[in-house]
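Participant: model this:
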Amino acid sequence: MVGDSYNWLWNNPVTREVARCPKVVGDLLHWGYSKGSGQEVVTKVVEVVPTDMINIPSYARWFVRLAGVSGASAVALGAYGAHVFYRREYPEELKQVYETANRYHFLHTLALLGVPLCRRPRVAGSLIVAGTAIFCGTCYYYALTGSKNVRQYTPYGGMLLIIGWLAMIL
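Facilitator: Purely as a prediction, here's the structure:
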């Protein structure tokens, strides 16, 4: 219960909302009036976090770190494509391949962020990392060099990506 000496503080709506901001999980305060007395009452709202969400194995957290590295490289390669590669006189096919590689690179970087929430993160994460490296890597290589030597491996990378997505539902 809030005492009378603090009424000036609690009647200010800005102060009340700032005080409501949780400092830690489960630290949210709720103001209301008790039914019988009509006095203002402050209660602490406790949020219960499911235990399985806290128990993410440490090896699964590495996929989040890999997603950070992969995301940074996808942004760098996207910037290179936009500012250097697309402005040069390359065939339109190579530009489309580069754009496809960059798009898939970004999408599967985001998929890596969800890997720690899977039941079998090692399997799903490893498949997605390998598939992204093979699929996007061969596409980037072909787009940048024009050499078709590694294009034969691109479908294998795509299959690993598909299997990686399916492994997320196991």
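
Participant: From now on I want contacts and neighbour counts done on CA atoms only, so please keep to that.
Facilitator: Fine.

Participant: What are the boundaries of the strands in this protein?
Facilitator: Counting by DSSP state E, the chain has these strands, from start to end: 28-33, 40-45.

Participant: Could you also give me the structure for this second sequence? I'd like to compare it with the first:
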Amino acid sequence: MKSSTILKTAAIFGALAVGIGAFGAHGLKPLLESSGRLETFETAVKYHFYHAFALLALGIWTSVKPEMQKTALSFWGFSLGILVFSGSLYTLCLTGVTWLGAITPLGGVAFIVGWLGLIPLAAESKS
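Facilitator: Have a look, this model is predicted:
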């Protein structure tokens, strides 16, 4: 995976996290509080941010060490995790469609896969 692709994706996800977080804190706060979903929305934003930062770090790491090749697993794990974990929680909070809670753990698994995908990168960076 090219570092420029990873960095662009991190930038987009980071910008979206700021926008969605601000919209939730200001525009949606009364709705989220009345539905009892404010904490869920905040969890979605936190994990969204954490993994946008993880993508940023991955992009920087591959910029510094361009010979590293095994970045796709982490890139896709973090990206799909944001889309599925945070995305399902955002949608749940805004629509009240509770079956979406059933797919949220799949996003969590994607995050875990992304983090585990860093193990070969660490080994590769030693060489």
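
Participant: Ok, which of the strands of structure 1 comes nearest A74 of structure 1?
Facilitator: Among these, the nearest to A74 of structure 1 by CA to CA is strand 28-33 (38.4 Å).

Participant: What range does the closest one cover in structure 2?
Facilitator: Per TM-score structural alignment, strand 28-33 of structure 1 has no counterpart in structure 2.

Participant: With structure 2 overlaid, how far apart is the longest helix seen in structure 1 on average?
Facilitator: Ranked by residue count, the top helix of structure 1 under DSSP state H comes out as helix 121-145. With mean CA distance after the TM-score superposition for structure 1, helix 121-145 of structure 1 departs from structure 2 by a mean of 0.8 Å once superposed.

Participant: Could you name the helices and strands sitting against that helix?
Facilitator: Contacts defined by 3 or more CA pairs under 8 Å, 6 or more residues apart in numbering; DSSP states H and E place helix 121-145 of structure 1 against helix 58-80, helix 92-114, helix 154-167.

Participant: and those as CSV, adding mean neighbour count and distance to Y142 of structure 1?
Facilitator: Formatted as CSV, these follow (neighbours: other CA atoms under 10 Å; distance: least, CA to CA, whole Å):
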stretch, mean neighbour count, distance to Y142 of structure 1
helix 58-80, 16, 14
helix 92-114, 19, 7
helix 154-167, 18, 10
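
Participant: Pipe those helices into JSON lines and attach distance to P13 of structure 1 per row.
Facilitator: Converted to JSON lines, these look like this (distance: least, CA to CA, whole Å):
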{"stretch": "helix 58-80", "distance to P13 of structure 1": "40"}
{"stretch": "helix 92-114", "distance to P13 of structure 1": "38"}
{"stretch": "helix 154-167", "distance to P13 of structure 1": "48"}
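
Participant: Which residue range of structure 2 does the longest helix of structure 1 align onto?
Facilitator: By TM-score structural alignment, helix 121-145 of structure 1 lines up with residues 71-95 in structure 2.

Participant: Spatially central residue for structure 2, please.
Facilitator: Central residue of structure 2 (CA atoms, centre = their mean): I82, 3.1 Å from the mean position.

Participant: So for that one, what's the nearest residue that isn't a sequence neighbour?
Facilitator: H48 (5.4 Å; CA to CA, 6 or more residues apart in numbering).

Participant: which residue lines up with that neighbour in structure 1?
Facilitator: Using TM-score structural alignment, H48 of structure 2 lines up with H105 in structure 1.
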